[in-house]
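Student: What shape does this take:
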Amino acid sequence: MAVALALSETVRGTTSPNPPVGAVVLDAEGNVAGQGATQPPGGPHAEVMALREAGERARGGTAFVTLEPCSHHGRTPPCTGALLAAGVTTVRYAVADPHPLGGGGADVLRAAGVDVEGGLLAAEVASGPLRAWLHFVRTGRPHVTWKYAATLDGRVAAADRTSRWISGPVSRAEVHAIRSAADAIVVGTGTVRADDAWLTVRDADGVLAPRQPLRVVVGTGGIPEGARVLDDSAETLLARTREPDEVLTALAERGVVDVLLEGGPTLAGAFVRAGRVDRILAYVAPMLLGAGPAALGPSGVSTITEAHRWRVEGVTMSGDDVRVAAVPLTGEGGS
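Tutor: Reported below is the predicted structural model:
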């Protein structure tokens, strides 16, 4: 299952609105016979890719899949049918499928005599490659990760509004990797005007990646005609609104599942106030400014008892910076 999880990570950002799933098929002797991951929409699911590689060696074998095999016919036939046709006798999956149409595959397989068990590495899969998709299915909204870089005293720019570079090179490279797995990057018009943000995925040499997430600029204010975000490096959506729910509804209609919020303090405050931030990735740099904008603008808090409370998922070093990942406490934030 760990191999299947790693396979699913390789296709994050390419499968929406379908989930990024990984699968490994063992032959009857327990040897790896096939591996696969979900292809872009309209293409084969992970199980089918792994079964194709396994061929006849799948008969009497075991399939490990990060998500319960689907049981409905959408753009592609059900994976339960493919597993049965291949003669697989055992299936192990990590996370149950909550989709009202695709769920129930385990029962279909059991009814056909297949030995099925779920829950293997469920926490790792649910908090990793399937986090955004599971949220999307359960809520109907894209999953929003607010990413920002700030100093030890919480500033995202100096008093003169300069901000390059608060975070170090390791953090910046990591952010490009995070961008590459997202469906959309969201900023406000203020960020575009202040920084001429490009919002693209680039390698260490500055070369554009083959796949680029949707660039989304939120706000009713104008942006310069020559802004880099308007070039042809990636598609750009101008969302002429200040309401987070209107933005997320429009993105959901486009099949966007995983959103990276990179806007400034005002936009971040609006999303936090609306309870539409589902995860925070904060890069804290070892520097002090003493003045300049804070990471978060007005978020509807006037007294300490109204504070938005979060649970820290992890704290790791990113070069000289500290990366803090946090999710809302139950009943708070974007839950």
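Student: Only C-alpha atoms from now on, for both contacts and neighbour counts.
Tutor: Noted.
Student: Need the residue closest to the centroid of the chain.
Tutor: The centre of the chain sits closest to residue 258, judged by Cα atoms, centre = their mean, with a distance of 4.1 Å.
Student: can you pull the contacts of residue 140?
Tutor: residue 252 (Cα atoms under 8 Å, 6 or more residues apart in numbering).
Student: related to what we said a few turns ago, the residue nearest to the centre of the chain is in contact with residue 137, isn't it?
Tutor: No. Assessed by Cα atoms under 8 Å, residue 258 is found out of contact with residue 137, at 11.8 Å.
Student: Next, the structure of the following sequence, for comparison with the previous one:
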Amino acid sequence: MAQDAERDAMRDALQLARRGPRGVNPQVGALILAPDGTVLAEGWHRGAGTPHAEVDALSKLAPGAARGATAVVTLEPCNHTGRTGPCAVALLEAGVGRVVFALDDPTPLAGGGAERLRDGGVSVEGGVLADEARDLLADWLTVQRLGRPHVTVKWAQTLDGRAAAADGTSQWITGPAARADVHRRRAGADAIIAGTGTVLADDPALTARRDDGALFDAQPIPVVIGATAVPADAAVRRHPRELLTYDTHELTAVLDDLRRRGVQRVFVEGGPTLASAFVAAGLADELLVYIAPALLGGPRLALGDIGVASIDHARRLRIAALDTLGDDLLIVARPAEGTP
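Tutor: Take a look at the predicted model:
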């Protein structure tokens, strides 16, 4: 069983992992601990072609300094040679006596590092703070497991579940703090999707903007789904990234094409019709629900028919986070284990 010092080190390693870029490769952090728990070195993966976290940490030590030490890593050390060599071999050659990691590597090519370390006489323990690591790598894990981008579906609603008033007005249900949070999350996505109904009704720019209105350096690719043409003067056509349009209701086909284009993180912000379609299709990996302390009543629900006929078939979720943003509440939810 992992010791308290190892669990504390794993928390630090997860923070180190967040320093690395989100992209094709997973964010990984590592610490090397002396037998008394003292941190000897730390490292993280800085992107494709750079040393992996374990090797980055080992590189900061003198030869032989890691002998008998414990390596704490957020992802199982890899067991293959790509642009860099196998981290499992690097740890063996450094003389590390114990390896603690959070998640098994799900990729057939890179997995197996734990077994290789055990075969080399190293004490190995996996699954330490696995839930925290899984939340950090949720989008990368989705791509590895399902072969499609990770999908976040966002909507804003009143306390009684309405996305708009009876006359269709919806700006603004939530306050400035919640809207700023949305824009920060947009900037972390590779693509943002809206439906043609939303584009025609609200004329959104689909950009990620700072509090002062300036654009974030990172901008998601704007994507519009629907049969109706996007008007020539629509705000989304002035987006700094090229607009992608899909005249189809086949969401899986859209995601497959986006994956071929290198997209890993999709942000769906297209109104109740599109949100309901992604949820009904079992394609929502994460829900961001912004709730304002207001009541509207009426028929304009934030989510429509998702194919649930009885309570027995409810789409069960687990709450990943609860945040207060000004007067509003953000619930981050993900499908419960075994739920489509």
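Student: if we can go back for a sec, what does the residue nearest to the centre of structure 1 correspond to in structure 2?
Tutor: Counting by TM-score structural alignment, residue 258 of structure 1 lines up with residue 265 in structure 2.
Student: any idea what residue 326 of structure 2 aligns with in structure 1?
Tutor: Structural alignment (TM-score structural alignment) places residue 326 of structure 2 against residue 319 in structure 1.
Student: Not including adjacent chain positions, what is the nearest residue to residue 241 of structure 2?
Tutor: In this structure, residue 241 of structure 2 finds its nearest non-sequential neighbour in residue 221, 5.6 Å apart by Cα to Cα, 6 or more residues apart in numbering.
Student: For burial, what's the neighbour tally of that neighbour?
Tutor: Residue neighbour count, defined by other Cα atoms under 10 Å, stands at 22 for residue 221 of structure 2.
Student: One more: residue 304 of structure 1?
Tutor: As a burial measure, residue 304 of structure 1 scores 7 neighbours (other Cα under 10 Å).
Student: swap in residue 160 of structure 1?
Tutor: 9.
Student: I figured it hits residue 292, correct?
Tutor: Yes. Using Cα under 8 Å, residue 160 of structure 1 is in contact with residue 292, at 7.2 Å.
Student: Which parts of structure 2 are helices?
Tutor: Ranges of helices within structure 2 are 4-17, 53-58, 87-94, 113-119, 130-136, 138-146, 176-187, 196-202, 251-260, 271-280, based on DSSP state H.
Student: would you turn the ones you listed into JSON lines with mean neighbour count?
Tutor: Converted to JSON lines, the helices of structure 2 look like this (neighbours: other Cα atoms under 10 Å):
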{"stretch": "helix 4-17", "mean neighbour count": "20"}
{"stretch": "helix 53-58", "mean neighbour count": "25"}
{"stretch": "helix 87-94", "mean neighbour count": "20"}
{"stretch": "helix 113-119", "mean neighbour count": "18"}
{"stretch": "helix 130-136", "mean neighbour count": "17"}
{"stretch": "helix 138-146", "mean neighbour count": "17"}
{"stretch": "helix 176-187", "mean neighbour count": "18"}
{"stretch": "helix 196-202", "mean neighbour count": "18"}
{"stretch": "helix 251-260", "mean neighbour count": "16"}
{"stretch": "helix 271-280", "mean neighbour count": "21"}
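Student: Would you tell me which of the ones you listed gets closest to residue 322 of structure 2?
Tutor: For residue 322 of structure 2, the closest of these is helix 176-187, at 12.6 Å, according to Cα to Cα.
Student: Check which helices and strands the closest one sits against.
Tutor: If contacts are counted by 3 or more Cα pairs under 8 Å, 6 or more residues apart in numbering; DSSP states H and E, helix 176-187 of structure 2 sits against no helix or strand.
Student: if we can go back for a sec, now the residue nearest to residue 241 of structure 2: how far from residue 230 of structure 2?
Tutor: Distance from residue 221 of structure 2 to residue 230 of structure 2, counting by Cα to Cα, to the nearest Å: 15 Å.
Student: Also residue 72 of structure 2?
Tutor: For residue 72 of structure 2, the distance to residue 230 of structure 2 equals 51 Å [Cα to Cα].
Student: Between the two, which has more neighbouring residues?
Tutor: Legend: neighbour count by other Cα under 10 Å for residue 72 of structure 2 and residue 230, higher for residue 72 (31 against 21).
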